[in-house]
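**Student:** Predicted model and sequence follow; I will ask about them next.
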Amino acid sequence: MLSKLVKDSWMLVRTDISRFRYGFLLTLVFTLYMSGIAAIGFFGVNRSEEHFSVIKWTFDFTVLLALPSFGFFFSSRSTRFMKEDTYTKWNMKLRTLPISLQTIVTARIMHFFLALAVNFTLFFGVQYTIQILGADYFNNELVFTLNNSATVLLILLAYSIVTGTMYITMEVSKQGKTYAWFTWGYMVVISIVTGVISYSGGSILASIMVVANQYAWIGGVIALIVSVLAVGLGYKTMFRALRRRDFV
């Protein structure tokens, strides 16, 4: 039963990626671009000694806004959801097919984690590459080491998973305009939070680096627990939302 669920879910994911293969390539380009900015930003944030730094604010805001998008591949469906309500139409189509709700939800989560795996691998690969190639420019000052990399990865993944599951829940339960308002609202919240913290002299991402360097095991374990709970809660929430939604 489980093997059939996984097989059917993967078939949906594979079909979706094949259909929007150019969007997949565009996603890789976007991830490369964000990875380059992040590589420079991590170094700049760690060295900034100003009480309030526009660099800290901009970097925190940009990366925290971009990380959840690593769980998605670009497609015409994701770019037209507000104007044409493409997510509602797609979910409506799936509900008319002889496909179980478990398969639909599992496929969406598999799609999300596949995108996360691809984009995070590329993201951290670029971080290490730029750090190594630019060793002379950065005075051999390593931002990512073998000791802190796993913890940083787990913390950023936990954040992406928690935020991403909220996005997916909105995707399957609400109309396109409501989803758009949620996205804009989240941008405003992130902007305010990062702005206040930066004005106070802090930085969210710099704090993550401190946790990774000083409390690696604790930080990693907590992040892992949060990720597992987010996936479990997200699955149940999406299943209930899709089951109760009236597409008529």
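**Tutor:** Arrived safely.

**Student:** alpha carbons only for contacts and neighbour counts from here, please
**Tutor:** Noted.

**Student:** can you tell me which helix or strand A212 belongs to?
**Tutor:** Assigned by DSSP states H and E, A212 falls within helix 204-214.

**Student:** so which helix or strand takes in V126?
**Tutor:** In this assignment (DSSP H and E), V126 forms part of helix 101-133.

**Student:** Show me what that helix is packed against.
**Tutor:** For helix 101-133, the packing partners by 3 or more Cα pairs under 8 Å, 6 or more residues apart in numbering; DSSP states H and E come out as helix 2-19, helix 21-47, helix 216-244.

**Student:** related to what we said a few turns ago, between the helix holding A212 and helix 216-244, how big is the angle?
**Tutor:** In terms of direction (axes from the mean of the first three to the mean of the last three Cα atoms, to 10 degrees), helix 204-214 departs from helix 216-244 by 130 degrees.

**Student:** contacting residues around helix 204-214?
**Tutor:** The contact list for helix 204-214 (Cα atoms under 8 Å, 6 or more residues apart in numbering) reads 42, 45-46, 60, 147-149, 151-152, 155, 194, 197, 219-220.

**Student:** ok, now with 7 Å
**Tutor:** Helix 204-214 is contacted from outside by V45, N46, D60, N148, T151, V152, G219, using Cα atoms under 7 Å, 6 or more residues apart in numbering.

**Student:** and here's the other structure:
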Amino acid sequence: MKYLLIEDNLDLAAAVGDRMRLDGHVVDHAPTLGDGADYLNVGEYDLILLDIMLPDGDGRRFLERHRAAQNDTPVIVLTARSEVSDRVGMLDLGADDYLTKPFDHAELQARCRAVLRRRAGASQTVIKRGTAILSPVASVLRIGEVEVTLRNRELRLLELFMNAPGQIFSKSKLVDRLFSYDDTVTENAIEVYVGRLRKHLEPSSVTISTHRGLGYRLDER
């Protein structure tokens, strides 16, 4: 998954980003609301982690504008405010969840997973397409009795395909979803990861097909 972290505390942002990357996620860090808006204008994110008190404004107004623009990207608010009225107000503005600082990183990761499951309309912790069953939390692909442990980007790429069967993803779109803006990478890297996934999926009833000039799609055989 690709996260946008809008947080001006550089130490906290570094700690959150490092933990999320260890879990296989891509994280772009914006220290101001303006930077956050710029990231959203040029890229797509699965989840936004939003601080409230930022140098250039109030995160609540950012959240309000985000929802008014019909942007349904999930938002988890990170706040030092513990009053019930503040939390209720943020939920009413469109936040999907909130976490009061200081927080445990394991709880933040669990809340991210829960919000993403709810947004996908599913409470299960696995994704099934044909005979392929993916467990994102365990980083395991199961086909019959065979289990394959996936590397981080293999996992995130397969998760992206399995969450949108039948949708064609261009190489540039996949680069955007799998890598942060700080990464130096070419579209050839996508060919490598797709090739690895195809080998893993060979015993299953699904495959990743190539659509010349368009990109890749997950199909059932």
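**Tutor:** Alright, I've got the coordinates. As the structure is a prediction and not an experimental result, all values here were calculated from the model.

**Student:** Let me see the TM-score of these two.
**Tutor:** Laid over one another, the chains give 0.26 as their TM-score (TM-score structural alignment, normalised by the length of structure 2), with 98 aligned residues with a Cα RMSD of 5.9 Å.

**Student:** one step back: okay if I get the helices and strands packed on helix 101-133 of structure 1 as a markdown table plus distance to F112 of structure 1 and mean neighbour count?
**Tutor:** Formatted as a markdown table, those follow (distance: least, Cα to Cα, whole Å; neighbours: other Cα atoms under 10 Å):
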| stretch | distance to F112 of structure 1 | mean neighbour count |
| --- | --- | --- |
| helix 2-19 | 9 | 14 |
| helix 21-47 | 13 | 17 |
| helix 216-244 | 11 | 17 |
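
**Student:** and L133 of structure 1, which of those helices is closest to it?
**Tutor:** Proximity to L133 of structure 1, assessed across those by Cα to Cα, is greatest for helix 21-47 (11.6 Å).

**Student:** Which helix or strand lies directly C-terminal to that closest one?
**Tutor:** Proceeding N to C from helix 21-47 of structure 1, the next assigned helix or strand is helix 54-66, under DSSP H and E.

**Student:** Report the buried residues of the helix or strand where V175 of structure 2 lies.
**Tutor:** Using DSSP H and E, the element containing V175 of structure 2 is helix 171-178. Buried residues in helix 171-178 of structure 2, counted by 16 or more other Cα atoms under 10 Å: K171, L174, V175, D176, R177, L178.

**Student:** before we move on, what about stretch 179-187 of structure 1?
**Tutor:** Buried residues in stretch 179-187 of structure 1, counted by 16+ other Cα under 10 Å: Y179, A180, M187.

**Student:** circling back to that earlier point, return the set of buried residues in the helix holding V126 of structure 1.
**Tutor:** Within helix 101-133 of structure 1, the residues that count as buried by 16+ other Cα under 10 Å are 101-116, 119-120, 123-124, 126-128, 130-131.

**Student:** and that helix with helix 2-19, angle?
**Tutor:** Taking the same axes, to 10 degrees, one finds that helix 101-133 of structure 1 is oriented at 60 degrees with respect to helix 2-19.

**Student:** what sits up against the helix or strand hosting I155 of structure 1?
**Tutor:** Per DSSP H and E: I155 of structure 1 is located in helix 149-173. Applying Cα under 7 Å, 6+ apart, the contact partners of helix 149-173 of structure 1 are 67-68, 71, 87-88, 91, 179, 208-209, 212, 216, 219-220, 223-224, 226-227, 230, 234, 237-238, 241-242, 245.

**Student:** Report the distance from the helix or strand following it to the chain centre.
**Tutor:** Counting by DSSP H and E, the element after helix 149-173 of structure 1 in chain order, helix or strand, is helix 176-199. Computed by Cα atoms, centre = their mean, to the nearest Å, the chain-centroid distance of helix 176-199 of structure 1 equals 15 Å.

**Student:** Not counting sequence-adjacent ones, nearest residue to V16 of structure 2?
**Tutor:** Nearest residue to V16 of structure 2 in three dimensions, chain neighbours excluded: H105, at 7.1 Å (Cα to Cα, 6 or more residues apart in numbering).
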